[in-house]
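**Student:** Whatever this is, show me its structure:
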Amino acid sequence: MIPVTPAPGSWRALLPGLRGRLEKECILIAADTSWRCVSSGILGGGINEKRFFVNRQVHKDYDDRQPQREMIAFLTGAFPDCPIDQTTALMTAAWVSQAAWMQNRCGDIGLSVVVTAGVSNACAAGVTPCWEGTPGTGTINIMAFLDHHLTDGALINAVQTITEAKSRVLRELRICCAQTGDWATGTGTDAVVVAARPGGEPLEYAGPTTRLGALLAVTAGAAVRQAVQAYLSATGRREPKAKEAKQTKERT
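**Tutor:** This is a model prediction of the structure:
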C-alpha cells in the first residue's frame, strides 16, 4: 500500500488513465475516458458514466437550500473544462488538505482510494434517532477507483465492502455516536463513489472475501483510519469513551 498525496495544485498519476489534484478547497480526480461509476454524490449520483470526480470542502455552517444548483455554479466557475454531465461531486466540511490518498495492487487489479473525514456527526445506523432538520457537520467521503471493469452489481457490491470496512475501522478507533454512546457505523452525511475502468471481461463480485473486495477493504480501511486520525489530531478530540461507559452501566 502506497500513500500518494499530490502536491497542492499539481496533477499526480493515480492509475493508468487516472490522475488527481489537490486544490485549496477541493479534490479533483480526472479520467482520460468515462469510467462506469456508482455515486451517492450531491451531483451526478446514481450509476452512470463519468470522467470527473470532485470532493469539495465547504464551510461548517454551509446551509444552501439548493446545494445542487450551488454546486453546479461552483464547478462551472472553478473547472470550466469539466462538463457538468460528466462530473459527480461530493461535499464535506472536512479539510481536503488532510485527505488520505492510497494506492494498492494485487496482480492485475490496481486501485486508488481517496478519503476525507470528520466524525463530529458520527451515528449508529438503526440506533441514532432520526433528525429531520439540518444534519450536523462531520462527514466521511470515500472515492475508490478500480483499474478493472466491473458489472453494475459488482459496483454496488464494492460499496457494501467499503461501508463494512469503514464501520470496522470506526469501531477500532472507538468512535461512538454522541447521542446514544453506541459504536458509530459512519456519520449522518457520508457519501461514496466507486468508479471502474471500462473494457475487458468484467468482474461480477466485489464482496470482502473476493480478491478485489479484500484489496478494496484493506485499502479503504487504511485510508479511513488515516483520515479520521488526522481529524482527531487536528481538532484535539479524544477518541470517545461513551460506549465503555454505557457497557459498564449495563453490567452494574
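
**Student:** contacts and neighbour counts: CA atoms only from here.
**Tutor:** OK.

**Student:** Just the endpoints, please. Distance across stretch 205-217?
**Tutor:** 13 Å (C-alpha to C-alpha, to the nearest Å).

**Student:** what comes up buried for it?
**Tutor:** Going by neighbour count (16 or more other C-alpha atoms under 10 Å), the buried part of stretch 205-217 is 205, 206, 207, 208, 212, 213, 214, 215, 216, 217.

**Student:** Mind putting these into a markdown table with distance to residue 98?
**Tutor:** Formatted as a markdown table, the buried residues of stretch 205-217 follow (distance: C-alpha to C-alpha, whole Å):
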| residue | distance to residue 98 |
| --- | --- |
| 205 | 31 |
| 206 | 28 |
| 207 | 28 |
| 208 | 27 |
| 212 | 26 |
| 213 | 25 |
| 214 | 25 |
| 215 | 23 |
| 216 | 21 |
| 217 | 21 |
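
**Student:** With secondary structure as added columns, please give those residues in TSV.
**Tutor:** Formatted as TSV, these follow (DSSP: H, G, I helix; E, B strand; the rest coil):
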residue	secondary structure
205	coil
206	coil
207	coil
208	coil
212	helix
213	helix
214	helix
215	helix
216	helix
217	helix
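
**Student:** Which one of those residues is nearest to residue 37?
**Tutor:** residue 206 (13.8 Å; C-alpha to C-alpha).

**Student:** Contacts only, for the residue lying closest to that closest one once chain neighbours are set aside.
**Tutor:** Excluding its sequence neighbours, the residue lying closest to residue 206 (C-alpha to C-alpha, 6 or more residues apart in numbering) is residue 213, at 4.5 Å. Listed by C-alpha atoms under 8 Å, 6 or more residues apart in numbering, the contact set of residue 213 reads 158, 161, 205, 206, 207.

**Student:** Now show me the structure for the sequence below, then we'll compare the two:
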Amino acid sequence: MKEKQVDDDKNILQNLKITQSIEMIIVESPVLLKTLSSAIIGAGFNWVRTFVNRHVDKEYNYDDAEAEFKTYLSAKKIDFTETVGMMTAAKLEDVSFIQKNEKEFSVFVVVTAGLSNAVDASRSYYQNERRKTVGTINTWIFIKGNLTEAAFVQAMMTATEAKVKALQDEEVRDPVMKTIATGTSTDSMMIAGTQTGTEFNYAGTITSLGKTIGLAVYEATLDAIRSNRKRGVGQ
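**Tutor:** Sure, this is the predicted structure:
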C-alpha cells in the first residue's frame, strides 16, 4: 500500500482541480486520497489522486471493460494505477456538485445520473437477466477527515440509503417490475478520505459525518435525476 501523502494544514478539498467536458469529468487531488469504491478502475481500498467519470454510448459493450478503460486512460496520459475510473451514459453536463462544510470536516459530492436501466433491487430476483446497458448513477463522496475502514464502509451504506431515498421521492420506476427503483443495474460509488484532521470511527446515518453525507448525496442525486429528466429520458 502506498504511503499517505497529506498535509493537515491544507484544506485539501479546496485544492481539487475539476476538469469537465462532454467526454469526461476529471477531479485531480494534489495528494493521494484513501478510497473505497466499486469502480471499474480502482475498486476496493486504494490510494489514488485522479478521479475519472467517462461518458460512453448506451451501446458500449466490451468483454473486458477494465482492459479497454485502462487503454483509454493511457491514451489520455492518465496513470490508471492512481485513478478511480467510472463510466456512464448520462450527459456529463448534467452533473451535480454539492459541498457541505462543517466545523470538523467537509464533504464534497459529485453525482451523474442516467436512468435508462433503473431497477428495483428487492424485485430483481424475479426478472430475467437484462441485456447489459450503460445508464448508471455514479456517486463520488470526498471527505476531509480521517476515516477508519469501518467508517468508509458505513459512509458507503449511508450514501446508498440517501441515493435510494432520492429515487423514491422522484418516483423513478423499474420499467420491468413497475415498482419504485432503488438504483440502476450499473451504479457505482466511491468514498475518498483525505485522512487528515479529526478521526471518524463511524459514518452511520445518525453520526455528524453520516448526516452530512446523507444530505449532500440526497440533494446531489435529486438534482442529477431532475437534470436527466429535463432531457426527456429515464422514468
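
**Student:** rewinding a little: now which residue in structure 2 aligns to the residue nearest to residue 206 of structure 1?
**Tutor:** In structure 2, the residue matched to residue 213 of structure 1 (TM-score structural alignment) is residue 210.

**Student:** got it, and residue 228 of structure 1?
**Tutor:** Residue 228 of structure 1 maps onto residue 225 in structure 2, with residues paired by TM-score structural alignment.

**Student:** next one: residue 27 of structure 1
**Tutor:** For residue 27 of structure 1, the residue aligned by TM-score structural alignment is residue 25.

**Student:** and its match, how many neighbours?
**Tutor:** Per other C-alpha atoms under 10 Å, the neighbour tally for residue 25 of structure 2 reads 21.

**Student:** So the nearest residue to it once chain neighbours are set aside versus residue 209 of structure 2, what's the distance?
**Tutor:** Using C-alpha to C-alpha, 6+ apart and skipping residues adjacent in sequence, the residue nearest residue 25 of structure 2 is residue 53, 5.1 Å away. Taking C-alpha to C-alpha as the measure, residue 53 of structure 2 and residue 209 of structure 2 are separated by 25 Å.

**Student:** Same question for residue 171 of structure 2.
**Tutor:** Taken as C-alpha to C-alpha, the span from residue 171 of structure 2 to residue 209 of structure 2 is 27 Å.

**Student:** What of residue 32 of structure 2?
**Tutor:** Residue 32 of structure 2 is 21 Å from residue 209 of structure 2, by C-alpha to C-alpha.

**Student:** tell me the centre residue of structure 2?
**Tutor:** residue 139 (1.9 Å; C-alpha atoms, centre = their mean).

**Student:** For it, what is the corresponding residue in structure 1?
**Tutor:** Match for residue 139 of structure 2 (TM-score structural alignment): residue 142.

**Student:** who does the host helix or strand of its match touch, helix- and strand-wise?
**Tutor:** Per DSSP states H and E: residue 142 of structure 1 is located in strand 140-146. Judged by 3 or more C-alpha pairs under 8 Å, 6 or more residues apart in numbering; DSSP states H and E, strand 140-146 of structure 1 is in contact with strand 87-92, strand 109-117, strand 191-196, helix 211-235.

**Student:** mind listing the helices for structure 2?
**Tutor:** Counting by DSSP state H, structure 2 has helices at residues 65-75, 149-169, 208-230.

**Student:** JSON lines please, covering those and showing distance to residue 88 of structure 2.
**Tutor:** Output for these, formatted as JSON lines (distance: least, C-alpha to C-alpha, whole Å):
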{"stretch": "helix 65-75", "distance to residue 88 of structure 2": "12"}
{"stretch": "helix 149-169", "distance to residue 88 of structure 2": "16"}
{"stretch": "helix 208-230", "distance to residue 88 of structure 2": "12"}
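
**Student:** what range in structure 1 does stretch 96-112 of structure 2 sit on?
**Tutor:** The aligned range for stretch 96-112 of structure 2 is 100-116, by TM-score structural alignment.

**Student:** List the buried residues for that stretch?
**Tutor:** So for stretch 100-116 of structure 1, counting by 16+ other C-alpha under 10 Å, buried means 100-105, 110-116.

**Student:** what do you get for stretch 231-247 of structure 1?
**Tutor:** 231, 232, 240, 242, 243.

**Student:** pretty sure the second one contacts residue 239?
**Tutor:** This points to residue 232 of structure 1. Yes - if you go by C-alpha atoms under 8 Å, residue 232 of structure 1 and residue 239 touch, sitting 7.5 Å apart.

**Student:** Alright, that wraps it up for me.
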